[in-house]
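S.K.: Here you go, sequence then predicted model.
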Amino acid sequence: MEKRWVPTSICNDDTVKKIAEQLNIDRSLAQILVQRNICDFDQAKYFFRPELAHLHDPFLMKDMDKAIHRIEKALSEHEKILIYGDYDVDGTTSVALAYSFFSQLTKNIEYYIPDRYLEGYGISTAGIDYANDNGFSLIIALDCGIKSLDKVDYANSFGIDFIICDHHLPGDEIPKAVAVLDPKRLDCEYPFKELAGCGIGFKLAQAYAQKHAMPSETYLQYLDLVMVSIAADIVPVVGENRILAYYGLKKLNTNPCEGLRALMEVSGKTENYTITDVVFTLGPRINAAGRIDHAKHAVAMLLCQVDSNSLEQSESINLKNTERKTYDQDITREALALIGDSDILINRKTTVVFNENWHKGVIGIVASRLTEKYYRPTIVLTKSNGQVAGSCRSVVGFDLYEALSGCAHLLDQYGGHKFAAGLTMQEHNVEALADKFEEIVSASITEELLTPMIKIDAEIELAQIDGKFFRVLSQMGPFGPENLSPVFLSNKVYLDRAPMAVGANHLKINIKQQNSPTFECIAFGLGEFQNLLQPKVPFSVCYTIEENVWREKRRLQLNIKGIKVN
């Protein structure tokens, strides 16, 4: 599918010049900083030198004082505390963090992860019944609960208190919990609104340690878990998240917790991790536990101690990930065939597909693959536990959650955010949902939004790329949503040698410009250009710049995102 190349808006040239001179950096890099609202020396210093001291006071979060007071009461009176969390990466890392931190203070503590298939997303009646049957009087819920009004009321009827630590958008009413920590509450003045669920758990631990004058290492030791949640949950890597991700990556690459260390070992990559590596290497493996079996196994792995059975736990989860890949490939193939057989589906501005036999644990991945191929808002549905369950994915710039809100009368439950969501519904409403979703999306989405976009940060000459250029560029990381790795455009480049096909549809090429060195490039998914690129014929490329490390040798490599033959 052809993509639009869209240049980033032009910056104030005087500001760019000033930043370039103050920092002694290339003007193209200064331009990128200004595009990202870094417009003076102090802002640049804050950006290039993240400090843990820049983290906000956790007591700025509404209800934090109430949460800490209730935990203090539970600890002093030897109450049983249940740490409850969702079954995805953010949920399992949150539970591992909170359980591990508060286990330093009490033995009257357990954790609980709902079964994806029997209980579904969020706080469940079964989870509350478990707490009641086993004498728990306080539940700390992480990465879920902000919309669980009825479940919190149910717990209250047994005299069980809730502390909710969530980062999803609240509804019109806040649950009647002892404390509800969520920066997205309209009445919460916490300065940073985009923490992941594990980030909220981290702030809870930070607040308790801060109040009780505990050493900072008692909560900073979990920065690698927080970073994994930031990466896997696709939250913006700006502000406080960027500080947490920066130090979390440092910890992962130097002294990871035992569970992550073992998982890195079985994945085949043990060093030089970036946010992208976490997203594609560690995240899917942790997720696989809940998709194929039960997410409690992921928590058990993350809680492993040195000299424990961490390698055995991680190998088991790695096998689940292999099994997940098989389901993923088979269901994607079936879904593509279903769409390919239907002229109606091809001509719509949405994709809604349903097969009652598909594995619920991988339909979110399949939805992402269909969105990538057809580039339109997508819902993948299957049958689970007597209901129809669905995973939804959107395209850049279109608010999926708002579109689902317009279909709420057809749904039993739904939740998520702009780009990804989940739902449950009755089977007899499937056809009506497909039609209503199409109606809502068609009325508001533009043709432009239905064409994938490559956002160009700066046009440069290849000769500008040298060691200093890359060192400054690297310090703009960690990269992720809202702080993406810059994409550069270079025109009138030439092949240095014939393209080489790699894998199913990838290319390796070497390119240069007049008066520039030759650069090695990898072009994923662009195999169709192999016969279109000819020696001495100029073409344009857009790309990110990365360092390729192989057998301890490092060299710069261009990761080609798009090619246009002039």
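M.R.: Thanks, I have the structure now. Numbers count the residues shown, from 1 in each chain.

S.K.: CA atoms for contacts and neighbours, from now on please.
M.R.: Noted.

S.K.: The closest residue to I454 other than its chain neighbours in helix, strand or coil?
M.R.: Nearest residue to I454 in three dimensions, chain neighbours excluded: W5, at 4.9 Å (CA to CA, 6 or more residues apart in numbering). With DSSP: H, G, I helix; E, B strand; the rest coil as the basis, W5 sits in strand.

S.K.: What is the neighbour count of W5?
M.R.: For W5, the tally of surrounding residues (other CA atoms under 10 Å) stands at 15.

S.K.: Structure two is appended below for comparative analysis:
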Amino acid sequence: MTEKRWIYKPIPPTDKIKQVAEAINVSPEIATLLAQRGINTFDEAKAFFRPDLSNLHDPFLMKDMDVAVERLTKAIASGEKIMIYGDYDVDGTTSVATFYGFLKNHVYQNASDCPLEFYIPDRYAEGYGVSQAGVEKAANEGFGLIISLDCGIKSKEKITWAKEHGVDFIICDHHRPDDNDLPPAVAILDPKRADCLYPYKELTGCGVGFKLLQAYCKTQNISETLLLPYLDLVVTSIACDIVPITGENRIMAYYGLQQLNSNPRTGLKALMQSASLAGKMDITKVVFGLGPRINAAGRIKHAYDAVNLLLTDNEEEATNFANIIAKHNTDRKGFDTDITAEALAIIEDNIGLKNAKSTVLFKNDWHKGVIGIVASRCIEKYHRPTIILTESHGHAAGSARSVPGFDVYDAIEECAEHLIQFGGHTFAAGLTLEISEIENFRRKFEEVVNRKILPEQLSPMIDIDLKLPLIEISDKFHRIMCQMSPFGPQNMTPVFVSENVYLHGQPIKMKEKHLKINVFQEGSPAYTCVGFGMVEDYFNHLHEGKPFSICYTIEINEWQGRKSFQLMLKDIKV
């Protein structure tokens, strides 16, 4: 068992907690949670608890937005052929469904001769980003404009070729640009551009596309309320791209979840039914229920299935697409399980790999569609930056994943002399290199990680909001805490620690691997706790009469019409 570090968030000053508690009439514990999230006044609390679409930023604050709207308006007015180009993951497919769907329904009024087409590159034949096949198709078939969503910022060569062949580009991206070497697009919408003063930097690709549609509506006197039904797609991108749920993302996620729960589009409804997602949808259900299925289309076959599912209004057609995608997801799980087992065995059998500060593995027949998932699985066992590579078109193509606090993109950038191309974020990146360069890259990457990573970043950690006496758990406490949702990065579900708790009765094994216990503190009632996968580590170490500490989140369990609090264990310290 790898011991987890319990990292407590700083507790704000007492006077600040008191100020928040009095301003909105909440307990000191709730006030602490809010102050930790930077909420210190009544107005800040109001904006946090009651997200308002009127607080979305003016899209024209984004660099190049005026130019992008002007070019889009010209293309629509002149009947120019427009290609909506997106990546094959959740963010890319939701981006395409949002942009293409809105223009087709509300600008072209579903005309049979609508000059719109969407394009998703084949993960295996074309790879990530703007592809040569994509721009050649546009040039050969008379498209005058490509709008790229969730990609394009690193595609200078392909966009240069397109420009030389009479095809303009509007880029809607959110990945880190090389500000000294931007593509020659008509407009580049990316809040992470160094010269972009847009107030919120953490939009998804779908979010950037949504802002372009918002700006277009403003100039064309189209009611922005027509955009609101597309927020179910935007929240899906926000959840699955693991971006901070703060600022604009929080507002769009809040209303997107309302849409998902009240009137989801036909395709998402079919997908929820296929995934047996019961009860109220939240960010976690989107991430683990919808995300893998949408991604599976592009991982196993082609992401067109996902886009067609998200666009259709026909229930029978949606059910068929959802069933196809469910089959892709089952296949994906099989590849994922087998390759993860293989990758972990390679590390176990090599003392050098086992003791390294990073993991870089290559096998030419690993399925390219699941290597990112495999990298994440390896991090669950060996907590360190990980890159999984496989062969693709004669090169090594890889996915990188990182651990909290370590910027894997920067580390890969230091190894650029060994790479053909790379791109991504702080915690996830993609890269391509010659197979002959793998060992050189592995050595350089290990050297960079070894030099930059802090010892504590190599062991798993749990972020803890505060210590909580069990007696403080009440209906009112839980109700207010739930209103802090949607939870996600930078506003995670609150995690609590209760110290000196005692067993009430004997531990119970569920399916031989999950732990169920009842605990109490002096003066408190007993609470049921569930710890998934915790039997092996803790079942024989918990004894009545011996105190221990628990780390947990609070949920409501409903059984035969009765509701009760259930503490979902994250860790135990005996």
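M.R.: Alright, I've got the coordinates. Quick caveat: nothing in here was measured; it's all calculated off a predicted structure.

S.K.: Superposing both, give me the TM-score.
M.R.: With the length set by TM-score structural alignment, normalised by the length of the first structure, the two chains reach a TM-score of 0.98; 565 aligned residues with a CA RMSD of 1.2 Å.

S.K.: Quick check: the residue nearest to I454 of the first structure touching K455?
M.R.: Yes - here W5 of the first structure reaches K455: they are 6.0 Å apart, a contact under CA atoms under 8 Å.

S.K.: What residues sit buried inside stretch 429-437 of the first structure?
M.R.: Buried positions in stretch 429-437 of the first structure, judged by neighbour count with 16 or more other CA atoms under 10 Å: 430, 433-434, 436-437.

S.K.: Revised request: answer the last question for stretch 472-484 of the second structure.
M.R.: Applying 16+ other CA under 10 Å to stretch 472-484 of the second structure flags 478, 481-482, 484 as buried.

S.K.: can you check stretch 395-412 of the first structure too?
M.R.: Under the neighbour-count criterion of 16+ other CA under 10 Å, stretch 395-412 of the first structure has 395-396, 398-401, 403-404, 407, 410-411 buried.

S.K.: Most widely separated two among those?
M.R.: Farthest pair in those (CA to CA) is V396 and L410. Separation: 25.1 Å.

S.K.: Just name the closest of the buried residues of stretch 472-484 of the second structure to A526 of the second structure, please.
M.R.: Using CA to CA, the shortest approach to A526 of the second structure within those belongs to H478, at 16.7 Å.

S.K.: what does the closest one align to in the first structure?
M.R.: Counting by TM-score structural alignment, H478 of the second structure corresponds to F470 in the first structure.

S.K.: Mean distance of the one helix or strand its match maps to to its aligned residues in the second structure, please.
M.R.: Counting by DSSP states H and E, the element that carries F470 of the first structure is helix 467-474. Helix 467-474 of the first structure, aligned to the second structure and superposed, deviates on average by 0.6 Å (mean CA distance after the TM-score superposition for the first structure).

S.K.: counterpart of the helix or strand just after that helix in the second structure, which residues?
M.R.: Downstream of helix 467-474 of the first structure, the first helix or strand assigned by DSSP H and E is strand 488-495. Under TM-score structural alignment, strand 488-495 of the first structure corresponds to residues 496-503 of the second structure.

S.K.: The matching stretch vs the first structure, average offset?
M.R.: For stretch 496-503 of the second structure, the mean deviation from the first structure after alignment is 0.9 Å (mean CA distance after the TM-score superposition for the first structure).

S.K.: That stretch: how far from the chain's middle?
M.R.: The chain centroid and the centroid of stretch 496-503 of the second structure are separated by 32 Å, computed with CA atoms, centre = their mean, to the nearest Å.

S.K.: same deal with stretch 156-175 of the second structure?
M.R.: On CA atoms, centre = their mean, the centre of stretch 156-175 of the second structure falls 26 Å from the chain's centre.

S.K.: measure that stretch end to end?
M.R.: Chord length of stretch 156-175 of the second structure, first to last residue, is 14 Å (CA to CA, to the nearest Å).

S.K.: quick one: that stretch aligns where in the first structure?
M.R.: The alignment of stretch 156-175 of the second structure onto the first structure (TM-score structural alignment) covers residues 149-168.

S.K.: Could you do stretch 412-429 of the second structure as well?
M.R.: Here stretch 412-429 of the second structure aligns to the first structure at residues 404-421, judged by TM-score structural alignment.

S.K.: Return the distance of the matching stretch from the chain's centre.
M.R.: Counting by CA atoms, centre = their mean, stretch 404-421 of the first structure is centred 19 Å from the centre of its parent chain.

S.K.: can you give me the strands in the stretch 251-400 of the second structure?
M.R.: Under the criterion DSSP state E, counting those that start in this stretch, strands of the stretch 251-400 of the second structure are mapped to 359-362, 386-392, 395-401.

S.K.: quick one, which of those strands is nearest to I188 of the second structure?
M.R.: Of all the strands of the stretch 251-400 of the second structure, strand 395-401 comes closest under CA to CA, at 25.4 Å.

S.K.: Against which helices or strands is the closest one packed?
M.R.: Counting by 3 or more CA pairs under 8 Å, 6 or more residues apart in numbering; DSSP states H and E, the packing neighbours recorded for strand 395-401 of the second structure are helix 371-381, strand 386-392, strand 428-434.

S.K.: Please work out which of these is packed deepest.
M.R.: Highest mean neighbour count of these: strand 386-392, a mean of 25 (counted as mean count of other CA atoms under 10 Å).

S.K.: relative to strand 395-401, how tilted is that strand?
M.R.: Angle of strand 386-392 of the second structure versus strand 395-401, following axes from the mean of the first three to the mean of the last three CA atoms, to 10 degrees, is 150 degrees.

S.K.: three-state assignment of V519 of the second structure?
M.R.: Under three-state DSSP, the three-state class of V519 of the second structure is strand.

S.K.: what's the average distance of the longest helix along the second structure to the first structure?
M.R.: Counting by DSSP state H, the longest helix found in the second structure is helix 315-348. Compared with the first structure after the fit, helix 315-348 of the second structure shows a mean deviation of 0.7 Å (mean CA distance after the TM-score superposition for the first structure).

S.K.: list the buried ones in that helix?
M.R.: By 16+ other CA under 10 Å, the buried positions in helix 315-348 of the second structure come out as 317-319, 321-326, 328-329, 332, 335-336, 339-340, 343-344, 347.
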